[in-house]
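Undergrad: Requesting a structural model of the entry that follows:
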Amino acid sequence: MALASAALLAAPAVSAAEGEQRTTGVEYSDLDLTSEAGRKELDRRIDEAAREVCGVDEIRVGTRLPSREARDCYRDAKRQLDRHVAQLVQQEARGG
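TA: As a prediction, the model looks like this:
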């Protein structure tokens, strides 16, 4: 599990700036992914990281709404990370 954790912390996402690729890490070694509380906390961390890397909460002149690019980036990053987390939860549930 430690090897998988180290290798899969960063999730690439295309940011709102066209063509720019950013990555961020999500720490989860302190969480028990077999528990609902651990999975909820990981989901919260993933959400926060995806919002940050995609610029969803950045203030733009004239609107409070995130750009379409930021929303698309966020959706894609969450989808990618959610798939990865599902694999990690399955591995941990099998003992390793």
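
Undergrad: C-alpha from now on. contacts and neighbour counts both.
TA: OK.

Undergrad: hang on, Leu81 packs against Ile46?
TA: Yes: counting by C-alpha atoms under 8 Å, Leu81 touches Ile46, with 7.3 Å between them.

Undergrad: All the helices of this protein, residue numbers only.
TA: With helices called from DSSP state H, the chain shows them at 2-7, 36-54, 68-93.

Undergrad: Of all those helices, which one comes closest to Thr24?
TA: Thr24 lies closest, by C-alpha to C-alpha, to one member of the helices of the chain: helix 36-54, at 6.6 Å.

Undergrad: Here is a second sequence; please produce its structure as well for comparison:
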Amino acid sequence: MKNLVLTAAFALAAATPAVAQDKADAAADANYSRDLVVTYDDLDLDKRSDQRKLKNRLDKAAKIACGYQEIRTGTRAKDSEARTCYREARANALATYDAVMESHGKGG
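TA: I've put the predicted structure just below:
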């Protein structure tokens, strides 16, 4: 089975009272990480249409992992951490895609 693991990470924002400020600082320094598996054994990577499908799957996984499409109460604006996470996860996904395509070109 051909699988790719997409890892998304972003800093957790802490909204706590001033009394627990040192805990909030520790939480703000913590990172959130989520791995999603993207399967592509059903795709023929010699076809451009299937290459696009793989890119779309990776993009969707990046959005899901980062909570990019989650609706926030009171606003339609995207959370800044989610945007940053998505940009980084998307860049990682494209690097992974490039590596897969290079490996595939070499008979991998």
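
Undergrad: related to what we said a few turns ago, of all the helices of structure 1, which one is nearest Gly19 of structure 1?
TA: Among these, the nearest to Gly19 of structure 1 by C-alpha to C-alpha is helix 68-93 (10.8 Å).

Undergrad: Figure out how far that closest one is from the centre of its chain.
TA: Computed by C-alpha atoms, centre = their mean, to the nearest Å, the chain-centroid distance of helix 68-93 of structure 1 equals 6 Å.

Undergrad: thinking again about what came up before, could I get the helices of structure 1 in a markdown table, plus columns for distance to Ser15 of structure 1 and mean neighbour count?
TA: Listed next are these as a markdown table, based on distance: least, C-alpha to C-alpha, whole Å; neighbours: other C-alpha atoms under 10 Å:
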| stretch | distance to Ser15 of structure 1 | mean neighbour count |
| --- | --- | --- |
| helix 2-7 | 22 | 10 |
| helix 36-54 | 5 | 18 |
| helix 68-93 | 6 | 17 |
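
Undergrad: Save the ones you listed as CSV, and put in distance to Ala17 of structure 1 too.
TA: Listed next are the helices of structure 1 as CSV, based on distance: least, C-alpha to C-alpha, whole Å:
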stretch, distance to Ala17 of structure 1
helix 2-7, 26
helix 36-54, 9
helix 68-93, 8
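
Undergrad: quick one: stretch 52-70 of structure 1 aligns where in structure 2?
TA: Aligned by TM-score structural alignment, stretch 52-70 of structure 1 falls on residues 64-82 of structure 2.

Undergrad: Quick one: end-to-end distance for that stretch.
TA: Start and end residues of stretch 64-82 of structure 2 are separated by 10 Å (C-alpha to C-alpha, to the nearest Å).

Undergrad: Quick one, which of the helices of structure 1 gets closest to Gln21 of structure 1.
TA: Nearest to Gln21 of structure 1 among the helices of structure 1 is helix 36-54; the distance by C-alpha to C-alpha comes to 9.2 Å.

Undergrad: Packing partners of the closest one?
TA: Judged by 3 or more C-alpha pairs under 8 Å, 6 or more residues apart in numbering; DSSP states H and E, helix 36-54 of structure 1 is in contact with strand 10-14, strand 21-25, helix 68-93.
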